[in-house]
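Novice: with the sequence up front, the predicted model follows.
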Amino acid sequence: MKLHLSAPPSNLLKSNIEITGSKSESNRLLLLQALYPNISIDNLSNSDDAQVMQKGLQVENGVVDIHHAGTAMRFLTGYFASQVGKEVVLTGSKRMTERPVKILVEALRSLGADITYEKEEGYPPIKIKGKKITKNKVSLPADVSSQYISSLLLIAASLQEGLELELVGKITSIPYIKMTLALLNGVGIRTSFEGNIIKVAPKPNIGATNLVVESDWSSASYFYSIVALCEVDTEITLSAYKKDSLQGDSVLSEIYTQFGVETTFEKNTIVLRKVAHQQMTTINCELQDAPDIAQTIAVTCFGLGIGCHLTGLHTLKIKETDRLEALYVELSKLGAAISVTDNALTLRAGNVIKSDVAIDTYNDHRMAMAFAPLALRTSILINDAEVVSKSYPDFWNDLEKLQIQIKKL
């Protein structure tokens, strides 16, 4: 599906948008619910990734195809490795078979798991024969994807002796690790995180517990971008959010003050307002703890004609696509002066934005959604626009609520 996007009748917007639960929180809680059936969950994400996770957890034996869902691949690897008697082959899309899983597999093997590679060493598909895991100490490089770490932490309390996890080196993605630990604590599982050592105590059973998933801050980022690109006094209300969020991407509320976006926390909502401000010529952001908002920030800067230097982006190379390279290619097509390295992106300030450029999305939901706000500055085409269903199926409908003009081609 190709969409043509153009500006709303007015760039002074007023609207209310409801966003479903965080994909990150939902998939963690779904795994905990599979281990502890007394847990009930409200406001689950309606994303493809959450649906894939739910379906995968129901499989006893056979092939589990998680498509593009990297979170499900990592989390289900740990889950099935610890489930006695279950035997599955975890596989996914072509891109998924190019995304490394070796570090997690080796960690689980060191605990006694039975995991083998079906094709290329270090990559899916993988065959898992679930067995009782009795060892309780493991180490991982500290700079790997937090999903590897969370995969181990989520199953830890269900193991006979719990788990002691040592992170070797400088830790990255700390907010996602803390999110996992907070969710464990929320269902009564004892944890500690001191220095580079994380401990999770065993807990065989959990009583009846109801949990409510906070809405997704990554999804909120696109509305921050829209407000930044709009006129002063634009106001968009998003629900349901909280000030003490577990999600690392909640740093948006601080970062976007540089673009004149003011965030007000009200009961279960955030109100985004565009206020008068002194526009900067360049912004600098260290995004090691929130790499998923890098695409949104880069496109916001381009739309405003300002430069940016974004660092801490090394994990973007192994996402749904190589997001740094994808940003370089697509922003260049629009007229940007941009350069990327293995962990950074630099955009020079400029006033040129080409119109009616077709943006390729690379099977990456965030490419489609990050570029969509540019419709406020130029007409733009989005190829394979249906890819947004991975995390935010209602995205295009919600943009139409803002009167952004969307036409199927």
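Specialist: All right, it came through fine.
Novice: from here on, just use CA atoms for contacts and neighbour counts.
Specialist: Will do.
Novice: quick one: the helices in the chain, in order.
Specialist: Taking DSSP state H, the helices of the chain run over residues 23-35, 48-57, 70-81, 102-110, 146-156, 174-186, 217-228, 252-255, 294-304, 323-333, 365-371, 395-401.
Novice: contacts for the first one, please.
Specialist: Residues from elsewhere that reach helix 23-35 (CA atoms under 8 Å, 6 or more residues apart in numbering): 39-41, 44-45, 47, 49-50, 53-54, 57, 71-72, 75, 79, 154-155, 158, 179-180, 183, 213-214, 216, 391.
Novice: buried subset of those?
Specialist: Buried residues within the contacts of helix 23-35, defined by neighbour count using 16 or more other CA atoms under 10 Å: 39, 44-45, 47, 49-50, 53-54, 57, 71-72, 75, 79, 154-155, 158, 179-180, 183, 213-214, 216, 391.
Novice: check contacts around Gln258.
Specialist: Neighbouring residues of Gln258 by CA under 8 Å, 6+ apart: Gln279, Met280, Ile283.
Novice: so which of those residues is the closest to Thr209?
Specialist: Nearest to Thr209 among the contacts of Gln258 is Ile283, at 43.6 Å by CA to CA.
Novice: now Cys285. Nearest residue, chain neighbours left out?
Specialist: Counting by CA to CA, 6 or more residues apart in numbering, Leu310 is the residue found nearest to Cys285 once chain neighbours are left out, at 5.0 Å.
Novice: what about the one you found, how many neighbours?
Specialist: 23 (other CA atoms under 10 Å).
Novice: measure it to Val52 for me?
Specialist: 32 Å (CA to CA, to the nearest Å).
Novice: with Asp322 instead?
Specialist: Taken as CA to CA, the span from Asp322 to Val52 is 22 Å.
Novice: comparing those two, which residue is more hemmed in?
Specialist: Legend: neighbour count by other CA under 10 Å for Asp322 and Val52, higher for Val52 (20 against 16).
Novice: contact partners for the closest residue to the more buried one other than its chain neighbours?
Specialist: Once flanking residues are discounted, Val52 sits nearest to Ile66: 5.8 Å by CA to CA, 6+ apart. For Ile66, the contact set (CA under 8 Å, 6+ apart) comprises Asp49, Val52, Met53, Gly56, Ala72, Met73, Leu90, Thr91, Gly92, Ser93.
Novice: show me the contacts of Gln258 that map onto strands.
Specialist: With strands defined by DSSP state E, the entries of the contacts of Gln258 inside them are Ile283.
Novice: ok, second structure coming up, stack it against the first:
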Amino acid sequence: MNATIFPSQLKGTVKLPSSKSLVHRHLIASFLAGEKREIPVRGLSQDILHTMKGLYALGGDFSIKDEKIFFRGRRTPSEEGEIFCGESASTLRFLIPLAGALGLKRVFVMEDSLARRPLKLYEKLLPAHGIKLQRDGNRLEISGKLTGGNFCIDGSESSQWVTGLLMSLPLLQENSEIVVENPSSQNYIDLTLELLGDCGIAIHRAENEYEILGGQAYRSPTQTVAEDASQACFWFLAGLLGHDIRLSPWGEDAQADRKALKVFETMGLRLKREEKTLRLLSPRVIRPVKVFGDEFPDGIPPLVLGAAFAKGQSRFQKLHRLRIKESDRLETLVKGLQNLKVKADIQEEGIILQGGGLSGGLVHTQKDHRMVMAFAIGATKATGSVSLSDGESVKKSYPDFWRDFQAMGGKVIFHEEKVKESKVLNL
């Protein structure tokens, strides 16, 4: 399904979806605690459903009703089975060590872009700790029983490897230690540690080293799931572009993408807090920025689209992790911007662009949900209509995006016409 967006003015209150990062973690923690629990969740994305079904394959019992997930306890799992991960890297990276800790043989099935994303860290690390991994295309079979000990992790690609082990290692009899080299997205690890503490799991941290005692037992989390800061970034972009937007709710926690709000403010976005609602006030002028994006990579696409409207040149650096997302986001962003007549280029694993606004045109989003949403919001202020491929990909993380977009006055037509490919043009 492709989408053509027309210039329009947005106005209204967005009820933000629940944090996808936190829901993944809450589902796993509830499963490990084994106690019945009700988890209110707004916006059941495909990624969340994959994790829930993956935990079902490990012996969890779940149901869904009225935007609530009900965990009903654990049952005896089968000795073998499959876990379909779709394109959810969190599902894959969190559940591999968990299946190993439970001693369950499972085949993880990956779809499209996930099959191209890195797995070498687990393939190198886990065999030394009792796990056999056998890869056949988009299928990864694991068997054996995870053992504790010392785990040295290169954290430059993702913090998800660390979270997967932090949540699974307390189940083992042995003590363990994780040493993280080249850490990235520390905020996501902090989210994990905060939830583990709420579940009664003790992790002793010294800088980038984590000591995990074996033989620990989970208790059911008491925390609620906060709103998704990464999805809020698309509406921050809308506010920056002059739309009258309120976000509800809006709180504070360790989600990395909350840092992106500071950059939007630097660009000129003004804020007004109204109890639990955040009102976005349009800037007097959109200023160019220089951004290091390694700590909040999911916030970069809407920031780049905002910079396309700035008065001057913006630079985004340290974006190497965007190469290994649902698409190569450096390429996808720059191709899309160039198609909309923005002077943009890739330089040293970053993006340099000259602001001035978007024209109409065609953008191939490479089935990347965050590309669709960023360009959709940017298109509302383009000088002509903008056609995007793969509009349905928003279901991966924000299934209600188009509903919210249209409810606030966004003009879009959905169709099946193909959007043609384009090549990156050097400045």
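Specialist: Nice, I can see it. These numbers come from a predicted model, not from an experiment.
Novice: quick one on the thing from earlier: quick one: the residue nearest to Val52 of the first structure from Ile406 of the first structure, how far?
Specialist: Separation of Ile66 of the first structure from Ile406 of the first structure (CA to CA): 30 Å.
Novice: residues contacting Gly356 of the second structure?
Specialist: Here Gly356 of the second structure is in contact with Ala308, Phe309, Ala310, Lys311, Gly312, Val342 (CA under 8 Å, 6+ apart).
Novice: Ser355 of the first structure contacts Ala375, doesn't it?
Specialist: No - taking contacts as CA atoms under 8 Å, Ser355 of the first structure lies outside contact range of Ala375: 9.4 Å.
Novice: who has more neighbours, the two?
Specialist: Neighbour count, other CA under 10 Å: between Ser355 of the first structure and Ala375, Ala375 has more, with 23 against 17.
Novice: counterpart of the more buried one in the second structure?
Specialist: With TM-score structural alignment as the criterion, Ala375 of the first structure lines up with Ala379 in the second structure.
Novice: burial count for the counterpart of Val23 of the second structure in the first structure?
Specialist: Counting by TM-score structural alignment, Val23 of the second structure corresponds to Ser26 in the first structure. Counted with other CA under 10 Å, the neighbours of Ser26 of the first structure add up to 28.
Novice: returning to that earlier point: quickly name whichever of the contacts of Ile66 of the first structure is closest to Lys274 of the first structure.
Specialist: Asp49 (32.2 Å).
Novice: give the aligned equivalent of that closest one in the second structure.
Specialist: Using TM-score structural alignment, the equivalent of Asp49 of the first structure in the second structure is Asp47.
Novice: run a quick neighbour tally on the closest residue to its match other than its chain neighbours.
Specialist: Distances taken as CA to CA, 6+ apart place Ser88 nearest to Asp47 of the second structure, at 5.2 Å, with adjacent residues excluded. Applying other CA under 10 Å, we find 22 residues neighbouring Ser88 of the second structure.
Novice: roughly how far does the equivalent of Ser88 of the second structure over in the first structure sit from Gly62 of the first structure?
Specialist: The alignment partner of Ser88 of the second structure in the first structure, by TM-score structural alignment, is Ala69. Per CA to CA, Ala69 of the first structure is found 18 Å from Gly62 of the first structure.
Novice: got it, and Lys135 of the first structure?
Specialist: Shown here: Lys135 of the first structure relative to Gly62 of the first structure, a distance of 26 Å by CA to CA.
Novice: what do you get for Glu266 of the first structure?
Specialist: In terms of CA to CA, Glu266 of the first structure sits 47 Å off from Gly62 of the first structure.
Novice: ok, Ile306 of the first structure next?
Specialist: Ile306 of the first structure is 51 Å from Gly62 of the first structure, by CA to CA.
Novice: and those two? which has more neighbours close in?
Specialist: Neighbours per residue, other CA under 10 Å: of Ile306 of the first structure and Gly62, the larger number sits with Ile306, 20 against 12.
Novice: chain neighbours aside, what residue packs nearest to the more buried one?
Specialist: Counting by CA to CA, 6+ apart, the residue nearest Ile306 of the first structure is Ala349, at 4.2 Å.
Novice: let me see the contact set for the one you found.
Specialist: Thr281, Thr282, Phe302, Gly305, Ile306, Gly307, Cys308, Ala337.
Novice: my read: the third one touches Ala336, true?
Specialist: Yes - proximity of Phe302 of the first structure to Ala336 meets the contact threshold set by CA under 8 Å, at 7.1 Å.
Novice: quick one: common contacting residues for those two?
Specialist: When contacts are counted by CA under 8 Å, 6+ apart, Phe302 of the first structure and Ala336 are jointly contacted by Leu347, Gly350.
Novice: so who does Ile198 of the first structure touch?
Specialist: For Ile198 of the first structure, the residues meeting the contact criterion (CA under 8 Å, 6+ apart) are Glu164, Leu165, Glu166, Leu167, Thr191, Ser192.
Novice: and it, how far is that from Ser192 of the first structure?
Specialist: Counting by CA to CA, the gap from Ile198 of the first structure to Ser192 of the first structure is 6 Å.
Novice: before we move on, what about Asn205 of the first structure?
Specialist: From Asn205 of the first structure to Ser192 of the first structure the distance is 19 Å (CA to CA).
Novice: same check, this time on Gly186 of the first structure
Specialist: 14 Å.
Novice: how about Ser218 of the first structure?
Specialist: For Ser218 of the first structure, the distance to Ser192 of the first structure - CA to CA - is 27 Å.
Novice: give me the more crowded residue out of those two.
Specialist: Ser218 (23 against 13).
Novice: ok, the more buried one - contacts?
Specialist: So Ser218 of the first structure contacts Asp249, Asp292, Ile293 (CA under 8 Å, 6+ apart).
Novice: and Ile377 of the second structure, by the same measure?
Specialist: Residues in contact with Ile377 of the second structure (CA under 8 Å, 6+ apart) are Phe234, Trp235, Leu237, Ala238.
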